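> Coordinates for the following, if possible.
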Amino acid sequence: MLELKLRHDLSSFTLDVCFETPSGTTVLFGGSGSGKTTVINAVAGLFKPAIGRVVLDGRVLFDTDSGIWLPPHRRRIGYIFQEGRLFPHLTVEQNLLFGRFWSPKGARREDMPKIVEMLGIGPLLNRRPIALSGGEKQRVSIGRALLSSPELLLADEPLAALDQPRKEEILPYFERLRDELNIPVLYVTHSAAEVARLATSVVVLKDGKMQRQGEAADVLADASVLPTGVRAAGALIEARVKEHHQDGLSELDAGGLPLFLPRVQQAVGQSVRLRVQAHDVILSREYPEGLSALNILPGNIVKIHQGSGPGVMISLETPAGPILARVTQRSAKAMGLQTGIACHAVMKSVAIAPSNIGTTAGQPRA
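Next comes the predicted model:
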């Protein structure tokens, strides 16, 4: 567990945060300039706040009241930056061994062959960083951080410098890290898709203050705290891969309801979680007929939130879990939408992008 309390006057805002993190991956979520990187730099010892306290599993790293300030190399923390920051004159294997060099004597050591296999970097060991793609550099950077035997791993927007295909390449490795290694992660991002894929818990920051802390499903359903606003709002659905069909679709079981998506990477029987964005859901009072959309989820309206604009956010409870739909006020009025009435949520199969499909935290891999 990480306990954190920080206060510092910066030029653009006053950083004033206090929270504790559970095990797993805690995501610091917020827009540019919200204080995310400042927070993890304070944890790493790269920034010293005027007032604060940082405690990792009962070990005090920083406390202004008692005058404790451990330098970065004594904090047992691995750091993954936006760029790989590999040593250009060393091979991949030598970069990895550099991480192990800083591992304290007597510390629990991660098995290097296991890390190499998990990150898929075996074929890269004899190359130098100049011969690596952006995604390969980040995988090596992750491996170097893990081999330093950290008690906590920090990741500062590690996908921000990558294009979408490279992001899709790296995300599964962070899922494996979350699920297979007993190392807590503090992960910084402004991407709702990364929150949906990776987060065990979420801390939302804005102008140096914590806006909300909670599970990913609850945070992503609250448009009022999302840095990108209402368009990022959506629901997380947990489902199990039931079958891969020959026509290129995968069938999932979501609370007893079938969901059809373009073929997913996960194996039959594996649990996944899906991010369904509210603006991709349409509603029907009656069971719809003659539609091209394959996914129809019956449910009941449990909440209607009307903002200042033309839209209305409708929350439905379905056998698959909560679903959000964003419709216009005009449509809600014409359909007579009210809490308590039955309704059907309709989703196109292709509306759920691969970046919004990930493994469920803690699930074994096939």
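> hey, let's count contacts and neighbours off CA atoms from now on
Fine.
> which residues in the stretch 1-150 of the chain form strands?
Along the stretch 1-150 of the chain, counting by DSSP state E, counting those that start in this stretch, strands occupy 2-9, 14-21, 25-29, 51-56, 59-63, 68-69, 77-80.
> ok, and for the second one, which residues are buried?
By neighbour count with 16 or more other Cα atoms under 10 Å, strand 14-21 contains the buried residues Leu15, Asp16, Val17, Thr21.
> want to throw those into TSV with distance to Ser271?
Formatted as TSV, the buried residues of strand 14-21 follow (distance: Cα to Cα, whole Å):
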residue	distance to Ser271
Leu15	39
Asp16	38
Val17	34
Thr21	24
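> out of those, who's nearest Ile80?
If you rank the buried residues of strand 14-21 by distance to Ile80 using Cα to Cα, Thr21 comes first, at 18.8 Å.
> thinking that closest one is in contact with Met1, fair?
Yes. Between Thr21 and Met1 there is a contact at 5.6 Å, judged by Cα atoms under 8 Å.
> Show me whatever sits in contact with both of the two.
Listed as contacting both Thr21 and Met1 by Cα atoms under 8 Å, 6 or more residues apart in numbering is no residue at all.
> of all the strands of the stretch 1-150 of the chain, which lies closest to Leu252?
That would be strand 25-29 among the strands of the stretch 1-150 of the chain, by Cα to Cα, at 25.4 Å.
> Report the angle between the closest one and strand 14-21.
Angle of strand 25-29 versus strand 14-21, following axes from the mean of the first three to the mean of the last three Cα atoms, to 10 degrees, is 160 degrees.
> Now show me the structure for the sequence below, then we'll compare the two:
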Amino acid sequence: MSIDVNLQHDLKSLRISAEFNIAEPGITALFGPSGSGKTTLVNMIAGLMRPDQGHIQINDHVLFDGARGINVPVRQRRVGCVFQDNRLFPHMTVRDNLFYGARRNPHKLPEDEQQAVLEMLGIATLLDRRPNLLSGGEKQRVTLGRALLANPDMLLLDEPLSALDHARKQEILPYLEWLRDHRSIPILYVTHAIDEVARLADDMVVIDQGKTLATGSVFDMLGRTDLPPLAGRFDAGTVLRARIVSRDPKAEVSFLECGGQRLVVPYLGRPKNPVIRLHIRARDVMIARTPPHDISANNIIPVTITKISDEPGDAIDVTMCFGQDADAALLADTSGRPKIHARITKWSGSRLKLHLHQKVFAVIKSVTVNGQLRDQ
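Model prediction:
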């Protein structure tokens, strides 16, 4: 399943000129600050707004082509949409809301798959209620179910969690993770929340002032310091894959293995599959020339400096790969070694006399590591 988007559109205060391709199923985060044009792009892909120029194509199905005069109507696009305001019909029951689009779709899901969607989202017991009797999290689950039951070729999720408080967000996130890992459907996830990107996304499209700045794997993109929406208003950081090797419920910690190193993080429970995705902000990583002793930080990782980015301002960004053997710096880009990023003051970098290929230690407090279970 491939999605090809190349669009130009003039708004009163912004010119949209965005181009990206989604080659595989999974979640692609469309990330950028408020006002960067993300929702406008979603509206054009969904067919709610006509672009001035460009094209939108899902596999061999052309949804829009300005040069050829093609503009497929909304109902024929097979694009499921979930917005931050759930847009449920207040006069209908949950059941009628859920199947509103499916009834008009000739490509219906089989009944067993329909039931699987209801059970997966935990909404089978809500069918006879009206939307005004649902919590915010329940409303978003119903909205997501409505989109899935229409059997779309693609899902557009436009800031689906932004109207929810922290508890309701935590309620919805596991369902989005399940979609990413179990449904073979491309999902474009619009957000300006970097923690949601780190937890959910496989790939990332960075947009600012209407223009596509960069695209790529989330594991690479979150470490880049040359992108204004990431390095300026938001934090660069690291997303790592790790595996749970043991747990200590009494001490409320879990022990992980990543790149041959042990990491200690807050307790993660007992998942069926012990694969973990870690998000570590660059500003939460300290650098030491020698391994520190008698400190509260549990994670002291031997690393080798592979890049030092001296950007304008009072900070530098240091990229390090796991390991301190003689070839670590040379093999960093080809050996699959995990990398970690640190943001420190220029004064600290000068005081430590940091330089390329230097063997140092990355120091990380356990409580700063955001670990999310991933079933894969």
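> What TM-score do the two superposed chains give?
Scored by TM-score structural alignment, normalised by the length of structure 1, the superposition of the two chains gives a TM-score of 0.94; 359 aligned residues with a Cα RMSD of 1.7 Å.
> of all the strands of the stretch 1-150 of structure 1, which lies closest to Arg127 of structure 1?
The closest of the strands of the stretch 1-150 of structure 1 to Arg127 of structure 1 is strand 77-80. By Cα to Cα, the value is 20.1 Å.
> Would you check the span in structure 2 matched by the closest one?
Taking TM-score structural alignment as the measure, structure 2 aligns residues 79-82 with strand 77-80 of structure 1.
> How many neighbouring residues does Val272 of structure 1 have?
Val272 of structure 1: 22 surrounding residues under other Cα atoms under 10 Å.
> aligned partner of it in structure 2?
Correspondence of Val272 of structure 1 to structure 2, assessed by TM-score structural alignment: Ile276.
> One more: Ser284 of structure 1?
Using TM-score structural alignment, the partner of Ser284 of structure 1 in structure 2 is Ala288.
> Show me what the longest helix seen in structure 2 is in contact with.
In structure 2, assigned by DSSP state H, the helix with the most residues is helix 166-182. Applying Cα under 8 Å, 6+ apart, the external contacts of helix 166-182 of structure 2 come out as 25-27, 120-121, 136-137, 140-141, 161, 187, 200, 374-376.
> one more time with 10 Å
For helix 166-182 of structure 2, the external contacting residues (Cα atoms under 10 Å, 6 or more residues apart in numbering) are 25-28, 120-122, 135-138, 140-141, 144, 148, 160-164, 183, 185-187, 196, 199-202, 372-376.
> Filter these down to the buried ones, PyMOL style.
To isolate the buried members of the contacts of helix 166-182 of structure 2 in PyMOL, using 16+ other Cα under 10 Å:
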select buried, resi 25+26+27+28+121+136+137+138+140+141+144+148+160+161+163+164+185+186+187+196+199+200+201+202+372+373+374+375
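> quick one on the thing from earlier: quick one: which of the strands of the stretch 1-150 of structure 1 is nearest Gly255 of structure 1?
Nearest to Gly255 of structure 1, of these and by Cα to Cα, is strand 25-29 at 25.5 Å.
> With structure 2 overlaid, how far apart is the closest one on average?
Compared with structure 2 after fitting, strand 25-29 of structure 1 deviates on average by 0.9 Å (mean Cα distance after the TM-score superposition for structure 1).
> what residue of structure 1 matches up with His182 of structure 2?
Match for His182 of structure 2 (TM-score structural alignment): Glu180.
> And its match, how close does it get to Ala221 of structure 1?
Here the criterion is Cα to Cα, to the nearest Å. By it, Glu180 of structure 1 lies 28 Å from Ala221 of structure 1.
> again, but for Phe47 of structure 1
For Phe47 of structure 1 relative to Ala221 of structure 1 (Cα to Cα), the value is 33 Å.
> repeat for Gln277 of structure 1
In terms of Cα to Cα, Gln277 of structure 1 sits 9 Å off from Ala221 of structure 1.
> Touching both of those two, which residues are there?
Common contacts of Gln277 of structure 1 and Ala221 (Cα under 10 Å, 6+ apart): Val230, Ala232, Ala233, Gly234, Ala235, Leu236, Ile323, Leu324.
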